[in-house]
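Undergrad: Starting from these lines, generate the structure:
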Amino acid sequence: MSFSPTTKGEYYMTVGIVAVVLILISLGLGPLAPLDEPKVYAYDGKIYNLGDAVGVSFSAFISLMVFIISAVILWGSKNPWYNIIIDSSAISFIFLNYLNYAVIYLTWHPQMYILPFFVEIIYNGAKALQFDLGQVVLIILLYRVYKIMKMPRPLFGSEKQ
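TA: Got it, this is the predicted structure:
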């Protein structure tokens, strides 16, 4: 017995479920992130725990690699499961990318501004302009959704034949 999504609703419900599974797997691998520095950092009389920020960042990196590899290898396939892998890995990366920014904000409390394709982070007077891959992957995902929604629907009842 195998499940194959036949409608767009079933497809995106399956994408959502697989994305949640990928998020949980990636977050589970977060503590395995290699740290070249101590997990606890003292600065200006405050103690910061870098383990959570580095772990979520590593989890987002894992999801990004799954997305890139699956998109390069499986893009254009007619198999719905291959497309589910691409779309769910994109959703998991986008979620983990912005969760990473939230953890950074909760850890250091910098000023953060989301700009087109960039995130500006200001902390203790130092400014950093970081390229935001989450926005790029979001645009790719929206393009894929648009292409699927543009596909003509079969006539009523013809999918059962």
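Undergrad: Please count neighbours and contacts with C-alpha atoms only from this point.
TA: OK.
Undergrad: For the protein, which segments are assigned as helices?
TA: In the chain, the helices defined using DSSP state H lie at 8-29, 51-74, 80-108, 133-150.
Undergrad: Redo the ones you listed as TSV? Include mean neighbour count.
TA: Compiled in TSV, these are given as follows (neighbours: other CA atoms under 10 Å):
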stretch	mean neighbour count
helix 8-29	17
helix 51-74	20
helix 80-108	20
helix 133-150	14
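Undergrad: Ok, which of these comes nearest Ala42?
TA: Ranking the helices of the chain by proximity to Ala42 (CA to CA) places helix 80-108 first, at 11.6 Å.
Undergrad: Relative to Lys160, which of the helices of the chain is closest?
TA: Closest to Lys160 of the helices of the chain, according to CA to CA: helix 8-29, at 15.1 Å.
Undergrad: for that closest one, the distance to its chain's centre please.
TA: Chain-centre distance of helix 8-29: 11 Å, with CA atoms, centre = their mean, to the nearest Å.
Undergrad: Next, the angle from it to helix 80-108.
TA: Per axes from the mean of the first three to the mean of the last three CA atoms, to 10 degrees, the angle that helix 8-29 makes with helix 80-108 is 50 degrees.
Undergrad: Helix 8-29 - contacts with which helices or strands?
TA: helix 51-74, helix 80-108 (3 or more CA pairs under 8 Å, 6 or more residues apart in numbering; DSSP states H and E).
Undergrad: how about the helices of the chain in CSV, adding distance to Asp36?
TA: Below are those laid out as CSV (distance: least, CA to CA, whole Å):
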stretch, distance to Asp36
helix 8-29, 17
helix 51-74, 11
helix 80-108, 18
helix 133-150, 24
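Undergrad: out of these, nearest to Ala126?
TA: Of all the helices of the chain, it is helix 80-108 that lies closest to Ala126, at 12.9 Å by CA to CA.
Undergrad: run this one through as well so I can compare:
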Amino acid sequence: MSKFSPSSIAEYYIYTVIIAVIITFIVLPLGNFAPLDEPKVYAYDGQIYNLGPVVGVSFSAFLSLMIFIISAIILWGSRNAYYNMIIDASAISFIFLNYFNYYIILQTWHPTIYIYPFVIEILYNGAKALQIDLGQIVLIVFLIRLYKILKKPRFLSESDKP
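TA: This is a model prediction of the structure:
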């Protein structure tokens, strides 16, 4: 059995994006199991709202964030390409699901959403909600990892190793 070692940074990130898509497709259906304390469908102000998709995508993003946090704690600093792919792929998956969740919120309730550094402000019916944007924080961590890899490549082919 051959040992996988990406020969270039581009190949590494192609595989990372593929793994991120796989992680997203695994955690997205798990959103149906999200705990919901209120009715999934309710009427308000003459409209009928379905909370299922919003809560489901939010729960899926949470699962992806947990994969990122646990893999980062356990695998950070490893020279193994697989381990680094798991960290980076879970980060990409979480970033996508986080902002997809805000898109679904925007399409469901049509609030006004402002994105600031590290926070998101949501205005709806005169109420304001200020939330920490974990998507930006994970994006910064991901970009720092990308910068370090681009600055000093770690993944060498077997013929290049000393």
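Undergrad: So which of the helices of structure 1 is nearest Asn124 of structure 1?
TA: Closest approach to Asn124 of structure 1 among those (CA to CA): helix 80-108, 10.0 Å.
Undergrad: Against which helices or strands is that closest one packed?
TA: Under the contact definition 3+ CA pairs under 8 Å, 6+ apart, helix 80-108 of structure 1 sits against helix 8-29, strand 46-49, helix 51-74, helix 133-150.
Undergrad: compared with structure 2, how much does the last one deviate?
TA: The one in question is helix 133-150 of structure 1. Compared with structure 2 after fitting, helix 133-150 of structure 1 has a mean deviation of 0.2 Å; criterion: mean CA distance after the TM-score superposition for structure 1.
Undergrad: Show me the contact partners of that helix.
TA: Applying CA atoms under 8 Å, 6 or more residues apart in numbering, the contact partners of helix 133-150 of structure 1 are 87, 90-91, 93-94, 97-98, 116-117.
Undergrad: Sort out which one of those lies nearest Ser63 of structure 1 for me.
TA: Phe93 (5.0 Å).
Undergrad: give the contact list for the closest one.
TA: Residues in contact with Phe93 of structure 1, defined by CA under 8 Å, 6+ apart, are 23, 60-61, 63-64, 67, 134, 137.
Undergrad: can we see that at 6 Å?
TA: Neighbouring residues of Phe93 of structure 1 by CA atoms under 6 Å, 6 or more residues apart in numbering: 60, 63-64.
Undergrad: ok, and the closest non-adjacent residue to it?
TA: Nearest residue to Phe93 of structure 1 in three dimensions, chain neighbours excluded: Ser63, at 5.0 Å (CA to CA, 6 or more residues apart in numbering).
Undergrad: Under the alignment, what does that neighbour map to in structure 2?
TA: Under the alignment (TM-score structural alignment), Ser63 of structure 1 pairs with Ser64 in structure 2.
Undergrad: and the gap between its match and Val27 of structure 2?
TA: Applying CA to CA, to the nearest Å, one obtains 7 Å for the distance of Ser64 of structure 2 from Val27 of structure 2.
Undergrad: With distance to Ala126 of structure 1 added, can I get the helices and strands packed on helix 8-29 of structure 1 in a markdown table?
TA: Listed next are the helices and strands packed on helix 8-29 of structure 1 as a markdown table, based on distance: least, CA to CA, whole Å:
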| stretch | distance to Ala126 of structure 1 |
| --- | --- |
| helix 51-74 | 19 |
| helix 80-108 | 13 |
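Undergrad: For Ser158 of structure 1, which of the ones you listed is the nearest?
TA: Among the helices and strands packed on helix 8-29 of structure 1, helix 80-108 comes nearest to Ser158 of structure 1, with 18.8 Å by CA to CA.
Undergrad: If I take that closest one and helix 133-150, what angle do their directions form?
TA: 150 degrees.
Undergrad: got the angle for helix 80-108 of structure 1 vs helix 51-74?
TA: Calculated by the same axes, to 10 degrees, helix 80-108 of structure 1 forms an angle of 160 degrees with helix 51-74.
Undergrad: nearest to His109 of structure 1, of the contacts of Phe93 of structure 1?
TA: Ala60 (20.4 Å).
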